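S.K.: Would you be able to build a 3D model of this:
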Amino acid sequence: MRGGYATRRRPRSNMPKASVTNVLLAITAAIYGAQWLVPGITMQGAKITSKIMRGQWYRLVTPIFLHANLAHLLMNSMSLYNIGPFVEQWFGKRRMLSIYVLSGVSGVLASCYWNPRASSVGASGAIFGMVGAAACFFASNRNELGAGADRGLQSILRTVVINTIMGLQISQIDNAGHAGGFVAGFVLTYLFGPNMRWVGSPYSGPRLVDVPRVSLAGMQGDLSRFRRRLSGRQ
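M.R.: Just a heads-up that it's a prediction; the model follows:
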């Protein structure tokens, strides 16, 4: 029992299919095929700090969808296939896609800062962003999810430890990109949820609802009111 209610998992029948995950996998695979067909496309989109500083801002995003070789692609695709459906089902399509892209960008920025001379490609930062998102989700909702949250946190801890050890032993792994993505995913989830809470009454029964700490709709309303105030002063 948690807070007077029996802890229950979200019914799988009500969960959306992992369509965004599948689309991301398909896009990533198609782009890797294009890398074979178009010579030089990899370096045209890779993270190269000097070029980003000169205004090639698209390089903050394009490295997420490029991969150095087939093994690199398969490893990241398997990771996305494993964690993507979970994040998509609990977070929803828009939040999952936002976390994926923004965490990837955060990973590129972290790599630019700590590894400015190295060029890099790969979806690892974006995937670690979803790992960070899952970590925050389990940590923030332990009372609501019960033992499942503890098992999830233990699994994530093992994943992070294994990848950290590998990163320290293999020089080609961009640890800064991984860390930047993880932190971004954790922070975004802390702010925008899911932040699950039990609500209900003796008549309707308990149910889990998402109560984000920061509401995008509320932010839009505040921005609209601020604009009206500015217009009134002019």
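S.K.: C-alpha only now, for contacts and for neighbours.
M.R.: Noted.
S.K.: Where do the helices of this structure begin and end?
M.R.: Taking DSSP state H as the test, the helices found in the chain are 19-37, 41-45, 49-53, 70-91, 93-114, 124-140, 142-145, 147-169, 175-192, 216-233.
S.K.: just checking, what packs against the first one?
M.R.: So that's helix 19-37. Helices and strands touching helix 19-37, by 3 or more CA pairs under 8 Å, 6 or more residues apart in numbering; DSSP states H and E, are helix 41-45, helix 70-91.
S.K.: wait, which of those is closest to residue 211?
M.R.: For these, proximity to residue 211 was assessed by CA to CA; helix 70-91 is nearest, at 11.9 Å.
S.K.: Next, the buried residues of that closest one.
M.R.: 73, 76-77, 79-81, 83-91 (16 or more other CA atoms under 10 Å).
S.K.: Here is the second sequence; please produce its structure so I can put it next to the first one:
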Amino acid sequence: MRLMPDSIQHEDLIAAESATPASGFEAPSSAHHERSDFNPLAAPATYTLIAINLAVFGIMFPRSPAPEVWRSHHPGMAFLASFSPEDLVRYGAVSGALVLGGQWYRLVTAAFVHINPAHILTNLWCLWNLGLLGEPLLGPMGLIAVYILTGVAGYLLSIAWDILFHPALANSLTAGASGAIFGIAGILIVLLSNRRLPIPWKELRGHRNAVLLFAVVNLALGGVSIYFSAVRINNSAHLGGVLSGLLLGLPLVPRMTAGRLRYLRRQKIVFAGAAFVLSLFGYWISRVG
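M.R.: Model prediction:
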């Protein structure tokens, strides 16, 4: 989400050389049916990411106008009551000007900062659903790596887009986990297209199509935000997230059924390479900006 300046486990993931699930591997359909049973140990990375987002919001909440709006007999509007620009900057939101001024850490911290209660509730609902679907395929550390890498990619594309096409937005603030969530969606679209997974193709295709629909519909809805002057959906961050997720998934597919160690080794190489490419992209943006 963008705030304008004016308003400012799975231990074994894939079967080793076989067509049956390895110990600890859980098919997405199974994860879906068991979601009613709260078990953080079954998806530690998903619940850790959710907990960090909630903790940051909890630290920020004493400065939120939401309680005052609620007490003024407008409970519905309380969910849309946003933090001040000063508070968002204080807690790590992204501003292109600040990032290019040397505060690169904001590319990571902003993925854990949310603008209002409605913002965090919708994002964490999506993160929960996609995380429980993706963690069995990526592993806990893999999911966290994808969250951070695609979140950074989303914000970098957002900054580049503003510099090239919307210079007036250079000082706008943006924050939220949605770029990273779209990144998880992007990599899932690729991984769930692998027919060699020990999961019936009908189930895989159903999950893949659901994730694809989520990404397409929400990208389309993001375009509607151009009609609002104060708060806008940062669609360029969403696009950067989903595109980087798609790209991360492509080199992982050939190793998904080659055994756990080979798959994890490929993950490390791909994620390290992605971090390097993002560093180069950030350097290019700093030169252009």
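S.K.: And the TM-score between these chains?
M.R.: The TM-score (TM-score structural alignment, normalised by the length of the first structure) is 0.77; 205 aligned residues with a CA RMSD of 2.9 Å.
S.K.: still on that earlier bit, of all the helices and strands packed on helix 19-37 of the first structure, which one is nearest residue 15 of the first structure?
M.R.: Among these, helix 70-91 sits nearest to residue 15 of the first structure (CA to CA), with 5.6 Å.
S.K.: Which part of the second structure matches that closest one?
M.R.: Using TM-score structural alignment, the residues of the second structure aligned to helix 70-91 of the first structure are 117-138.
S.K.: what about that stretch, how far off from the first structure?
M.R.: For stretch 117-138 of the second structure, the mean deviation from the first structure after alignment is 0.7 Å (mean CA distance after the TM-score superposition for the first structure).
S.K.: So for the second structure, which residue is the most central one in space?
M.R.: Closest to where the C-alpha atoms of the second structure average out (CA atoms, centre = their mean) is residue 180, at 1.6 Å.
S.K.: Quick check: the aligned residue for that residue in the first structure?
M.R.: Counting by TM-score structural alignment, the partner of residue 180 of the second structure is residue 126.
S.K.: wait, isn't that match in contact with residue 107?
M.R.: Yes: contact between residue 126 of the first structure and residue 107 holds when scored by CA atoms under 8 Å: they sit 7.2 Å apart.
S.K.: what's the overlap in contacts for these two?
M.R.: Jointly contacting residue 126 of the first structure and residue 107 under the rule CA atoms under 8 Å, 6 or more residues apart in numbering are residue 181.
S.K.: still on that earlier bit, which of the buried residues of helix 70-91 of the first structure sits closest to residue 134 of the first structure?
M.R.: residue 87 (6.8 Å).
S.K.: Give me the nearest residue to that closest one, chain neighbours excluded.
M.R.: Leaving aside its chain neighbours, residue 87 of the first structure sits nearest to residue 96 (6.2 Å; criterion: CA to CA, 6 or more residues apart in numbering).
S.K.: same check, this time on residue 179 of the first structure
M.R.: Nearest one to residue 179 of the first structure, counting by CA to CA, 6+ apart, is residue 107 at 6.9 Å.
S.K.: Map that neighbour onto the second structure.
M.R.: Residue 107 of the first structure maps onto residue 154 in the second structure, by TM-score structural alignment.
S.K.: Just give the number of residues close to its match.
M.R.: 32 (other CA atoms under 10 Å).
S.K.: which residues does it contact?
M.R.: So residue 154 of the second structure contacts 179, 180, 236, 237, 238, 239, 240, 241, 244 (CA under 8 Å, 6+ apart).
S.K.: how deep is the residue nearest to the second one when sequence neighbours are not counted tucked in, by neighbour count?
M.R.: Leaving out its chain neighbours, the residue that sits closest to residue 180 of the second structure by CA to CA, 6+ apart is residue 151, at 4.0 Å. If you count neighbours by other CA under 10 Å, residue 151 of the second structure ends up with 33.
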